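Trainee: pasting a predicted model and its sequence here:
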Amino acid sequence: MTSEILSTHQMKLAEQAACTGKTTSFTLMQRAGKAVAEEIISRYSKQPVLVLCGMGNNGGDGFIVAAALKKKNWDVTLACAVDTHDLQGDASRAAETWRDDIITFEDLEIPEEGLIVDAVFGTGLSRPVEGQIYETLISLRETDCPIIAIDVPSGMNADTGECQDCTPQAEITITFARKKPGHLLLPGRQASGEIIVADIGIADDILPPIGPFMMENSSELPWGEADFDKPIYAHKYHHGHVVVLGGRGMTGASSLAASAALRMGAGLVTVVAPANTAIIHQLQNPSLLVEPIGELARFKEHIKDPRRNAVLIGCGAGLDNIGALKKIVFDSVQATPQKICVLDADALSVFEGDTKILMSVLGAHCILTPHEGEFARLFPDIKGSKPERAFAAAKRSGAVIVLKGADTIIASPDSRLVINSNGSGWLATAGTGDVLAGMIAGLAARGLLDPFEAACAAVWMHARASELAGAGMISSDLAGHIPAVWKELIDPQEEPETAE
């Protein structure tokens, strides 16, 4: 796996850099088309193939694919969106490799069987699809034929994952050199189907000068190199002490978070909760320490011990005492010695309309974990794609931003940005965000990784635990699957299977 994600601009730069000596842009087009044809031949039995070509380089790839399959005696039909005399550059040259009939889109009937290669629009599309091309793509949405998309399904924005309403659903998408952001961001990730990265001769040493890159989250990133196991000589205080603020009402949220922090290896986890709910937390998990608090404003007394090196605030905290909750956040963020501070849910929403003062005290030791609604409350003026918004928020706040969702983004103020792509749809249930916040705090407290890397690792592990839990999972199931994820990372010889 190669973790770099190339924007459309970076991909253009990579292609330009690869064009040296005898390698030209047409050479790359030939390699791309042949790679698609080889994937089709290796994956599918011989059957009729309809290749739909557009007017740009993506269409040029399609002509190469059609010619390569025809050479292998496949039954190939080719349709082009424009007259081939109107093609230019490499696309025109590629069209010359096809020596058979060409159907217009107007005369085209979408078949009921066989394969369809979508080579209409690629990564360069920047306008709404209209006219006959739109009608043709709409008809693809109604076919049962497997669709093989070249680079991206037509109508998908390769940088944002946004899809026009005519974007067809691909069975597989074959892209080149590296994935593009839209392959991992919704709804593009879903429209792309299975994503295959084909080698077209863009060497790894070409890439560094055109970075920095977004990265796809996995244990191949630097966080995966950490020694997560606990040495035999260590004791609990070697692994950090997380303090979790417990709420008055939604006690389940802080209990879920605290238990998850323990499962991530934190040596101790203490829940500081109002006296009338402390017993509830004690009964939830006997492995947790629980300290009752009379006045929330006195929370800082519970974190003054320097061994208490991580604080998690917001899970079920409630907004019934806004002043006290803000004070807890300020006291935690500004504590001496400095502590890892994970701010989630209510600890973020409490600053709606009053974000400037929060931004003034945050720093690189802070990790903010908003979902889209909470993000909009904290950063109402930040617009753009999901990566752009997360990056801008990290720069403004000076903190690590974990912008949650099915395509969670982790962004650091030092320009690192990671897109998470694993996980189960069953994470869409109450409490899973609390578990994630606890996992981040628990891992960060161990001091094995910097806050950004700890957040990346925890997000991936959280998603992987959901895959292992399988259908029917609820939030309280997640922590129980963390040991299996640890086993995969620490002792990967025998990996457990994902639940079906």
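Mentor: Sure, I can see it.
Trainee: only C-alpha atoms from now on, for both contacts and neighbour counts.
Mentor: Will do.
Trainee: do you know how far residue 350 is from residue 432?
Mentor: 21 Å (Cα to Cα, to the nearest Å).
Trainee: for comparison:
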Amino acid sequence: MTVSEIRGHHPILTPKAMGEVDRAAIQSGIDGYRLMLIAGAAISACVLEHYPEATGAIVLCGPGNNGGDGYVAARGLAEAGMPVRLYSSVDPERLKGDAATARDDWQGPIHSLADLDWRDSEIVIDALFGAGLDRPVEGAVAEAMMTVVSSELPVVAADLPSGVSGRTGEVQGVALSAEHTVTFATYKPGHFLVPGADYCGDVHLIDIGIPQREIDAHDQNLWLNTPEIWSDRIPEPKLSGHKYSKGHLGVFSGAFSHTGAARLAAHSALRAGAGLVTVLAPASAIASNAAHLTAIMLRNVSSDEDLDALLQDQRMNGFVLGPGFGVGEKTCGFARTIISTDRALVLDADGLTSFKDNAEDLFSAIADGAAPVILTPHAGEFSRLFPDLAADTELSKVDRARMAADRSGAVVLYKGADTVIAAPDGRAVINVNAPPWLATAGSGDCLAGIIGALLVQHVPAFEAAAIAAYMHGEAGMELGEGLTADDLADGILSPSVLFE
């Protein structure tokens, strides 16, 4: 989906919560049919704007208010001079309330969905189910949807493409793939969570007149990750500042042949504004790291004793542990030692996998410690730390991230095309500015370094993870397709420059 133009503070509501908002708005005295008229007009306007050459519109209407939106859109297109054929998935006489009013205001014939046909150069309006569907599509409706899929006609969806769960983004058996989705009042998780995000095309958020107070009253602490969420937390350079006031980050390196990941993280951290960055390497990796480092410092940390000595320097106030470091008890021990201090920790890659058989030990250490901890799992690493959450198909990715944050006591940055960042207090954001070409080796190491840089600059953990994910995506967008992690580390801008 295209999100490059999305700006502002955008709460995301589940379909259930959005239904409560609708009911509350109507109970407050707002005319429900007026809301439907605005929604349907927005759908027809989208069609006329983006498909002026279409020879006609096929409007597919379902049994609820989503279908009512379709009737209103059909009337608007017909009044604009576009030929319209309207198909209903149910007996039109079964419609109730505002949907029935919309049906009565439609002056054209209503065909059965079983009689669906199509012609080249037509446009399809999908008003079958919208965001509320949370069960598999079956029978004649599924067959009609497959007919639309095989036609390859462009689709404009009302609220959400039919067959995509608005709560989880999962496809319910079969789904229509839209070029444009017109949604109302707030975004829903299914617009951004994969695979649903791939079915939405360009998402247009329309204000249909629901008061903001009703949306705020049903806020679910879930937002789109945009600068408006955390702009007041962006670290600003001060004239009186010096390198230590901008934080000192330590990045642990793996052995001789596993040093590149740490250097990517370290370089990214320096670019992201950390005042000093030191690669902490075992004796075997000192020479290989020294050959590649200039502005980044280097120190031998091979043993528990070396780490204890390092921690005597209070100026080193944050660490990245995991990229290329190796899986094992040494990693676990280093993590527990750091967590027991007041130093911030980004636990990534091997740092996460090392706890796959004793995750509760990690969570207990976090609970007993005072320092902020950020866990950055991709799907595989998440399933190692939280196997029960990963296996529960009823949960959305947002649900999983929130439950993982609550269980672990850490901020969880659950990576992917639909990265979700969740805090133990229930706050969560979905990050959507990352281009697909960020899926390249070393990209996650760069992200870990950015997070570490923000933590040592005293950005709170949740905001540090959210800002870093956004910075990571912006760098990827700026560099373009074909980037490597080396390019990415060089292309990161400090947040004070990026968001000036």
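Mentor: On my side now, so go ahead. Only a predicted model underlies this, so the values are computations on that prediction, with no experimental measurement involved.
Trainee: what's around whatever residue of the first structure lines up with residue 152 of the second structure, how many residues?
Mentor: In the first structure, the residue equivalent to residue 152 of the second structure is residue 144, according to TM-score structural alignment. For residue 144 of the first structure, the count of nearby residues is 13 (other Cα atoms under 10 Å).
Trainee: same check on the one 5 residues further on?
Mentor: With neighbours defined by other Cα under 10 Å, the count for residue 149 of the first structure comes to 31.
Trainee: mean distance of the strand or helix carrying it to its aligned residues in the second structure, please.
Mentor: Using DSSP states H and E, residue 149 of the first structure maps to strand 147-150. For strand 147-150 of the first structure, the mean deviation from the second structure after alignment is 0.3 Å (mean Cα distance after the TM-score superposition for the first structure).
Trainee: hmm, who's touching that strand?
Mentor: Residues from elsewhere that reach strand 147-150 of the first structure (Cα atoms under 8 Å, 6 or more residues apart in numbering): 36, 58, 61-62, 115-119, 122, 168-175, 192.
Trainee: for the helix or strand following that strand, packing partners?
Mentor: Scanning forward in sequence from strand 147-150 of the first structure by DSSP H and E, the next helix or strand is strand 172-176. Contacts defined by 3 or more Cα pairs under 8 Å, 6 or more residues apart in numbering; DSSP states H and E place strand 172-176 of the first structure against strand 147-150, strand 194-198.
Trainee: any chance of those in TSV, plus distance to residue 21 of the first structure?
Mentor: As requested, those are exported to TSV (distance: least, Cα to Cα, whole Å):
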stretch	distance to residue 21 of the first structure
strand 147-150	26
strand 194-198	22
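Trainee: to residue 14 of the first structure, which of those strands lies closest?
Mentor: Smallest distance to residue 14 of the first structure across these (Cα to Cα): 14.5 Å, for strand 194-198.
Trainee: give the contact list for the closest residue in space to the match of residue 152 of the second structure that isn't next to it in sequence.
Mentor: Distances taken as Cα to Cα, 6 or more residues apart in numbering place residue 112 nearest to residue 144 of the first structure, at 6.8 Å, with adjacent residues excluded. The neighbourhood of residue 112 of the first structure, defined by Cα under 8 Å, 6+ apart, consists of 143-145.
Trainee: conserved subset of those residues in the second structure?
Mentor: Contacts conserved in the second structure for these, using both residues aligned by TM-score structural alignment, their matches' Cα atoms under 8 Å: residue 145.
Trainee: check the secondary structure at the equivalent of residue 250 of the second structure over in the first structure for me.
Mentor: In the first structure, the residue matched to residue 250 of the second structure (TM-score structural alignment) is residue 243. Of the three states, residue 243 of the first structure takes strand under DSSP: H, G, I helix; E, B strand; the rest coil.
Trainee: hmm, residue 243 of the first structure is touching residue 267, no?
Mentor: No. Between residue 243 of the first structure and residue 267 there is no contact under Cα atoms under 8 Å: 11.4 Å.
Trainee: and the two? Which one has more around it.
Mentor: A count of neighbours by other Cα under 10 Å puts residue 243 above the other of residue 243 of the first structure and residue 267, at 28 against 20.
Trainee: if we can go back for a sec, quick one, which of the helices and strands packed on strand 172-176 of the first structure is packed in tightest?
Mentor: strand 147-150 (a mean of 28; mean count of other Cα atoms under 10 Å).
Trainee: what about residue 407 of the second structure, neighbour count?
Mentor: Using other Cα under 10 Å, residue 407 of the second structure has 15 neighbouring residues.
Trainee: how about it, what's its match in the first structure?
Mentor: Residue 407 of the second structure maps onto residue 396 in the first structure, with residues paired by TM-score structural alignment.
Trainee: tell me who's in contact with its match.
Mentor: Neighbouring residues of residue 396 of the first structure by Cα under 8 Å, 6+ apart: 359, 413.
Trainee: for the helix or strand hosting it, which residues meet the burial criterion?
Mentor: In this assignment (DSSP H and E), residue 396 of the first structure forms part of helix 386-397. Using 16 or more other Cα atoms under 10 Å as the test for burial, helix 386-397 of the first structure gives 386-395, 397.
Trainee: redo those residues as a markdown table? Include distance to residue 301 of the first structure.
Mentor: Formatted as a markdown table, those follow (distance: Cα to Cα, whole Å):
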| residue | distance to residue 301 of the first structure |
| --- | --- |
| 386 | 38 |
| 387 | 38 |
| 388 | 39 |
| 389 | 36 |
| 390 | 33 |
| 391 | 34 |
| 392 | 34 |
| 393 | 31 |
| 394 | 29 |
| 395 | 31 |
| 397 | 26 |
